[in-house]
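Colleague: next come a sequence and a model predicted from it.
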Amino acid sequence: MDRQPKGALLTLGQLRQRGGKLITAFAFEADFDTATLRSNLFEMEWPPRSGRIQSFAEVDRGEWLF
């Protein structure tokens, strides 16, 4: 995200993926327009073993849950 949320983060839980990576989900309550969400990018070789480096978003979407 290009800015920090204002408000306390609530930890929703954790999940360990098959590969061992630990995923932690968070929520917060605040006035926030999800249309303005902008993700950081990461780079990886894609397709595998192609020698091509491509950029991908870390976050694909943001939504409100009521």
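Modeller: Everything's here; your move.

Colleague: going forward, measure contacts and count neighbours with C-alpha atoms only.
Modeller: Fine.

Colleague: what about the residue nearest the centre of the chain, which SS state?
Modeller: The centre of the chain sits closest to V59, judged by CA atoms, centre = their mean, with a distance of 3.4 Å. Going by DSSP: H, G, I helix; E, B strand; the rest coil, the secondary structure assigned to V59 is coil.

Colleague: nearest spatial neighbour of it, skipping sequence neighbours?
Modeller: Residue nearest to V59 in three dimensions, not counting chain neighbours: S39, with 5.4 Å by CA to CA, 6 or more residues apart in numbering.

Colleague: can you check L22 too?
Modeller: The spatially closest residue to L22, leaving aside those adjacent along the chain, is R16, at 4.5 Å (CA to CA, 6+ apart).

Colleague: second one coming, line it up with the first:
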Amino acid sequence: MPTVTSAGLLLYRGHGEALEVLLGHMGGPFWARKDAAAWSVPKGEHGPDETPLDAARREFAEEIGLPAPDGEAVELGAVRQSRKTVTAFALDGSGFTGADAVEHRPDDGSWVEMEWPPRSGRTVRFPEIDKAQWFDLPTAREKIVKGQLPLLDRLESLVAG
């Protein structure tokens, strides 16, 4: 099975012990009752005709429902997450206040369709991210999916830098 390429934005604010990151809780029935290791950098797939940074900004807007803040994004590199390679970019989100306003419209690109329950023949739509929240770094380390954990370490080094 081929590797899927994804890209995402890791918004941060503050520094040192006050460093916080914005993560999205993954939507759908599998994640509904999970909290630990159930949050992600807002991200999504892209093809060869789109740069990872352009895809990261597009996916942020789709999944969060608001455009990413302006500013220079710094590449944090890539991580493997299951069959995906995720390239992430750090972006100062100090002025971003939209985390509490994640809103999904039925016609936007932030929904996925899947058969649920499995083998039921019933197709249901779920938001890719059902909520977003700021977390301090120790809490974020508990919340983020394990494959993305190195991104937090890289961000911490970048901000301390």
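Modeller: Yep, it's here. Bear in mind the structure is a predicted one, so any value in this text is a computation, not a measurement.

Colleague: kindly provide the TM-score of these chains.
Modeller: Comparing the two superposed chains by TM-score structural alignment, normalised by the length of the first structure, the resulting TM-score equals 0.64, with 65 aligned residues with a CA RMSD of 2.4 Å.

Colleague: if we can go back for a sec, counterpart of the residue nearest to L22 of the first structure over in the second structure?
Modeller: Counting by TM-score structural alignment, R16 of the first structure lines up with R80 in the second structure.

Colleague: which elements pack onto the helix or strand where its match lies?
Modeller: When secondary structure is defined by DSSP states H and E, R80 of the second structure falls within strand 74-81. For strand 74-81 of the second structure, the elements it packs on are strand 84-92, helix 149-160, judged by 3 or more CA pairs under 8 Å, 6 or more residues apart in numbering; DSSP states H and E.

Colleague: any chance of the ones you listed in JSON lines, plus distance to G8 of the second structure?
Modeller: Compiled in JSON lines, these are given as follows (distance: least, CA to CA, whole Å):
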{"stretch": "strand 84-92", "distance to G8 of the second structure": "5"}
{"stretch": "helix 149-160", "distance to G8 of the second structure": "11"}
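
Colleague: of these, which is nearest F135 of the second structure?
Modeller: Each of these has some distance to F135 of the second structure by CA to CA; the shortest is helix 149-160, at 11.4 Å.

Colleague: for the closest one, name the packing helices and strands.
Modeller: strand 74-81, helix 137-143.

Colleague: could you measure from the aligned partner of D100 of the second structure in the first structure over to Q17 of the first structure?
Modeller: Under the alignment defined by TM-score structural alignment, D100 of the second structure corresponds to A35 in the first structure. Between A35 of the first structure and Q17 of the first structure the computed distance is 29 Å (CA to CA, to the nearest Å).

Colleague: then E58 of the first structure?
Modeller: Distance of E58 of the first structure to Q17 of the first structure, given as CA to CA: 17 Å.

Colleague: so which of those two has more stuff around it?
Modeller: Just comparing E58 of the first structure and Q17: by other CA atoms under 10 Å the higher neighbour count belongs to E58, 13 against 9.

Colleague: helix/strand/coil for whatever residue of the second structure lines up with K6 of the first structure?
Modeller: With TM-score structural alignment defining the correspondence, K6 of the first structure maps onto P69 in the second structure. Each residue gets one of three states, and P69 of the second structure gets coil by three-state DSSP.

Colleague: my guess is P69 of the second structure contacts A90. True?
Modeller: No. Here P69 of the second structure does not reach A90: they are 11.5 Å apart, not a contact under CA atoms under 8 Å.
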